[in-house]
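K.L.:
Predicted coordinates and the sequence they were generated for:
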Amino acid sequence: MSKNETMASLSLDQHRAAVEALLAPLSQGRATESISLSAARIAGAPDAYRHRVLAEDLASPTDLPPFDNSQMDGYAVRSVELAGATPDATVRLRVDPQINAGDTISELEPGTAAPIMTGAPLPTGADAVVPIERAIPDHFRPTLDADGSAALTVDFAAVPDSDEFVRRRGSDVARGELLLTAGSVLGPAQLGVIAATGLTKIDVLRRIRVLLVATGHEIREPGTPLQPGQIYDSNSAVLSQALIECGCTVVAWPCRSDDAADLLRIIEKGAPTADLVITVGGVSAGAREVVRDALGPLGVEFSHVAMQPGGPQGLGLVKAAGHADGIPVVTFPGNPVSALVSFEIFVRPLLRRLAGFARTERETLRLPLVEAVESPAGKHQVRRASIDPDGRVRLVGGPSSHLLHSYAASTALVHLPVGLGHADVGDPVDVWRIDD
C-alpha cells in the first residue's frame, strides 16, 4: 500500500468535498477577457461565444427602442382627432405620405393620418397607430397625386387609446438601466440584446483551461488501424465534450504509453497554460498504473471511493511552471462509464460554478422504478436509465463500467445509496436528468 493511498474507502461526499477544496482556489482572482460582438464574428468562430459568462453587470448605453416606433402596419394618428368615431359615424382624415422603417422622424400634420410600417419612427404629433385592417379601406393605396397634392382620405370607425400599438422609446430598456447581470450565460437572446444596444465589446470570464490526459498503452486515435489488444480512445472525446459544456477550454493530450516519464513530460509541457489537469486511467491496483506511478511520488493522493462505477480516484497539487502553489490534478479511472460518472459527481458542478453558470447541479427527481434492482450494500451505485412518459424510471443496461453504449442511450442517472441493497418495483429513487 502506497503512502499516497488511504486504507479505508471514502464516502462519495468525502471525496466530493476534497475535490471542491482542491479546486476552490480557481475561483480567486478569475481572469477576464474582452470579446468582440458582430454577426460575422459569431458565425465565423461560434466556439468563441459558446458558454460565455458575463464578467460584470452591464448597463445599457442607449434606450431600447431608441425612438418611438410603430408596432403594426397601419396609420399613425392623433387619437384625439378620432373622438366620436363609430361604425355608424366614421371620422375621415386626409392621408399623409407613407413612413417606412429607416425613415427619418417626420411631423404629422393636423387632420391627417400617415401610413406607417412596422418599426418605422412615429411622426411627431402622433400618439397612436390604427392597424391597417381596422381602417376603411383596409389596404394601403398611393397617397399623392402626380403634382404632389394629397389624393386620398381614410375613414376610422373607432377611437384608439393613446399609445395603442406604439413602442415607446426606452420601453424595453432605458439608457443606464441594468441590461444583464454578472454571471449571465450569453445565449442567443443575451447576445442579441447586447448587439441591439450597439455595444461591440464586452468583458467575459476567461474559460477554465483544462489539460485532459487519457492514458494507456493500448489506446489509439479513432480512424487509425488497430492492432490486436488495442482500442480506440473514447475518453478524450467523452470528457472533452463534457468539459466544453461546462464552459471550459480543453487541450486533449493523450498519453499512449505506460511509462511514467512520458506522462510527466506531457504535464510539464501542458501545465503552464492550464488551470487544471484531469487524467483518465492508470489509477487502479494493477502492476502497471501510469498515473499512480508518475504522480504518487509527487504528492497526488489515491484512494478508493465507496461507489460503483468509479471507485479508484485521486487528487492533489503537482509542481508545475506558472503555478506557484502547484497545479490541481484530478484523476479518474479508465473505463469510460467510470470516468464520465466520476466527472458528473465530482467535477461538473464545480466547473459550472467556476464558469458562472446559474444552474450548476443536475435536475434531481424522485421517481418510481419500473423494475426491481439489486445494488452493493456497501457502495453508492449509479445506474444508467431512461424516464418513461408516465414518470417511471427504467434502467438501461447493466452496472458494468465498460457499457458506454447504454450510457449513450440513457437520459438519466439513478442513484442507489450505500445501504440500500435492494429496491422493489415502484420504490422511489433519486434520479438525475442528463438530457438537458
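P.N.:
Structure received.
K.L.:
Please count neighbours and contacts with C-alpha atoms only from this point.
P.N.:
Noted.
K.L.:
roughly how far apart are the residue lying farthest from the centre of the chain and L108?
P.N.:
For the chain, the residue at maximal distance from the C-alpha centroid (Cα atoms, centre = their mean) is D147, at 59.5 Å. For D147, the distance to L108 (Cα to Cα, to the nearest Å) stands at 20 Å.
K.L.:
Does the residue nearest to D155 when sequence neighbours are not counted belong to a helix, a strand or coil?
P.N.:
With sequence-adjacent residues excluded and distances taken as Cα to Cα, 6 or more residues apart in numbering, D155 is closest to R92, at 4.3 Å. Per DSSP: H, G, I helix; E, B strand; the rest coil, the secondary structure class of R92 is strand.
K.L.:
Tally up the residues packed near R92, please.
P.N.:
18 (other Cα atoms under 10 Å).
K.L.:
Without its sequence neighbours, what residue ends up closest to the spatially most central residue of the chain?
P.N.:
By Cα atoms, centre = their mean, the mean C-alpha position of the chain lies nearest to H51, the distance being 4.8 Å. Using Cα to Cα, 6+ apart and skipping residues adjacent in sequence, the residue nearest H51 is G247, 5.1 Å away.
K.L.:
again with R134
P.N.:
F156 (7.3 Å).
K.L.:
Run through the residues that contact that neighbour.
P.N.:
Remark: with contacts taken as Cα atoms under 8 Å, 6 or more residues apart in numbering, F156 is in contact with L82, A85, T86, P87, T90, V91, R92, R134, A135, I136.
K.L.:
again with A355
P.N.:
The contact partners of A355, by Cα under 8 Å, 6+ apart, come to V53, L205, R207, I208, C246, G247, C248.
K.L.:
another structure for you, compare them:
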Amino acid sequence: MKTAEAPQDTGGSSEHQRLWSVDEHLADVLAAVRPLEPIELQLLDAQGCLLVEDVTVPVALPPFDNSSMDGYAVRTADVQGAREEFPAVLTVVGDVAAGSGELPTVGPGQAARIMTGAPLPPGAEAVVPVEWTDGGTGGGAAAGMAPASAAPEGAGGEVRVYRPAQSRAHVRARGSDVQAGDLALAAGTVLGPSQIALLAAIGRATVRVRPRPRVVVLSTGSELVQPGEPLVAGAIYDSNSFALAAAARDAGAIAYRVGAVADDAETLKAAIEDQLVRADLLVTTGGVSVGAYDVVKEALSSIGTGPDEPDAGRMDFRKLAMQPGKPQGFGTIGPDHTPLLALPGNPVSSYVSFELFVRPAIRALMGLPDVSRPSVRAALKTDEALGSPAGRRQFLRGAYDADSGTVSPVGGSGSHLIAALAHADALVVVPEDVTSVEPGTELDVIPLG
C-alpha cells in the first residue's frame, strides 16, 4: 500500500476556499443539527422512533393465571397415578374460553374444559393437554375440544385422563412476564416491532418519542426528465431524487420527493421556500460545483446576507478532500433555520454524500446515539492494485463477504456508474495518504445494509 504526503492547502486564506476533510464537514453538519422536540404518537406511528420517557408496567402481564394449552383444568390429586390402563375419569363441569368472565369451580373428581389463554378456574391446580385425554364425551364435545362459542353448553359428560400432571403444569402464572411497577422500556430505546408489542400488551395506546424527521429532496437540472416520460435529445431521467428519498426513508425519515427544478436560481429559491413548511431537513442534488449553471450556489449563497433577511440563515459551499463528492454545500435556511445539505449532481457522488453526511443528520434529528453506519475491516479481493488520488479519501463501491472477511470492488471509480452502485452493498474506504492499494490489503468497509 503506497502512501503520499498530504498536499498543502493552496486554495486561499478564506474559510470557503480551503479544502475540508470529510470528518470536519460531518462535524460541522452535526454541530448545527438538534434533535427534534418530543411528541406523543400512536404506537404504529412511533415505530423506529426514540423513546424519551421511562415506561413502567401498570398491571401484571399476564394479568391472571391462564392456560398455555387446549385441555382440561384439573386438581392434581385427581390425576395422580393416571395411566393408559387406569385412566382418571373426571366429570366435566363446564368450558372456559379465552375472555371468559364467570368461571366454574373445579371440585374433587371434576375438570373444566379450557382453551389456550383462558383463565385458570377456581379449584384447578394444573392443565392436562387434550392429547393426554380421550377428548371428553357429552356436553358438546366428543373427540376434540369444544369451540369457544359453545362454552355455555360445555357442562356434563366425562373425560378420561391418561397421564398425571404436576402442580402448575401448563399454567402461565400471573406476572410471569412482567410485574406491575416493573420498568417495561427505558428512555433511549428505539421502538421496533417487539417493543411496540410490549407497549400494546401493557395497555399503552400512545407513547412520547422524538418523531421521524421530514426530509424534502429536490433535484436540479433542466436536463432532467421524470421516469415514465419520453426522453428528448440531451435529456436524462432523474434518478437522484428517487435514490435520496429512498435512502432517507431507509434512515428512518419521512421523505418527500419534489420533481426536478429547472436551472433557474429564482425558480429554485421559490421551490425551496415553498417546501420549508413541511421540512425538518432539506436535501438538494446538483448545482454545487463551479459550472455556469450551478444554480444552487447562485440561489442560496446570499441567504442571510441582506438587510431585510437578518434571520434567514447562512449557506456555505466548500470543497472536500474526498472522491467522489468533492463539492458540498451546507447551511440553514428560513426563519426556523432549517438545515439544508446541497449534494453534488453525479449519481454516485450524491449517494455517497448522503451516506456520509445526510444519514447522520437524519439520525441526529431523531436523537439516536449512533448516527453513522458502523465500519468493519476487510481484505481487498482484486487481481491488481487499485489507485487512489493523493490527499483524497476515496469511497469505492464494493461487494462485502462477511464469511471470508473480504471485499471486492464493483465497477470503476466513476461518479456516474449507477449500475455498479446498484450491485454494491458496501463502501470501501481508501485513506487520504494512500495512492495504491495492493490485493489483500485490509481496509475499512462500510456495509450498506
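P.N.:
In hand now; what should we look at? These numbers were taken from a predicted model, which means no experiment stands behind them.
K.L.:
quick one on the thing from earlier: distance check, the residue nearest to H51 of the first structure against Q241 of the first structure.
P.N.:
Applying Cα to Cα, one obtains 10 Å for the distance of G247 of the first structure from Q241 of the first structure.
K.L.:
neighbour count winner among those two?
P.N.:
G247 (26 against 14).
K.L.:
Map the more buried one onto the second structure.
P.N.:
In the second structure, the residue paired with G247 of the first structure according to TM-score structural alignment is G252.
K.L.:
Please apply the same query to V77 of the first structure.
P.N.:
Using TM-score structural alignment as the criterion, the counterpart of V77 of the first structure in the second structure is V74.
K.L.:
Please apply the same query to A355 of the first structure.
P.N.:
Under the alignment (TM-score structural alignment), A355 of the first structure pairs with M366 of the second structure.
K.L.:
counterpart of A423 of the first structure in the second structure?
P.N.:
For A423 of the first structure, the aligned residue in the second structure is V437 (criterion: TM-score structural alignment).
K.L.:
What is the neighbour count of its match?
P.N.:
Other residues within reach of V437 of the second structure by the criterion other Cα under 10 Å amount to 20.
K.L.:
Contact partners for it?
P.N.:
M1, K2, A385, L386, G387, S388.
K.L.:
try 7 Å
P.N.:
If a contact means Cα atoms under 7 Å, 6 or more residues apart in numbering, then V437 of the second structure has M1, K2, A385, L386, G387 as its contacts.
K.L.:
Can you give me the stretch of the second structure that stretch 396-413 of the first structure aligns onto?
P.N.:
Counting by TM-score structural alignment, stretch 396-413 of the first structure sits on residues 410-427 of the second structure.
K.L.:
what residues does the matching stretch touch?
P.N.:
324, 346-349, 395-400, 445-449.
K.L.:
Return the subset of the residues you listed lying in helices.
P.N.:
Counted as lying in helices by DSSP state H, out of those, are P347, V348, S349.
K.L.:
Any of these buried? List them.
P.N.:
Buried residues within these, counting neighbours by 16 or more other Cα atoms under 10 Å: P347, V348, S349.
K.L.:
And those, which is closest to G123 of the second structure?
P.N.:
For G123 of the second structure, the nearest member of these is V348. The distance, counting by Cα to Cα, is 70.4 Å.
K.L.:
The counterpart of the closest one in the first structure and R383 of the first structure: what is the separation?
P.N.:
Taking TM-score structural alignment as the criterion, the aligned counterpart of V348 of the second structure in the first structure is V337. Relative to R383 of the first structure, V337 of the first structure is positioned 10 Å away (Cα to Cα).
K.L.:
what's the answer for L212 of the first structure, then?
P.N.:
For L212 of the first structure, the distance to R383 of the first structure under the criterion Cα to Cα works out to 25 Å.
K.L.:
go on, E177 of the first structure?
P.N.:
Going from E177 of the first structure to R383 of the first structure by Cα to Cα gives 48 Å.
K.L.:
What of L403 of the first structure?
P.N.:
L403 of the first structure sits 11 Å away from R383 of the first structure, taking Cα to Cα as the criterion.
K.L.:
Show me which of the two is the more surrounded one.
P.N.:
Higher neighbour count among L403 of the first structure and R383: R383, with 28 against 17, using other Cα under 10 Å.
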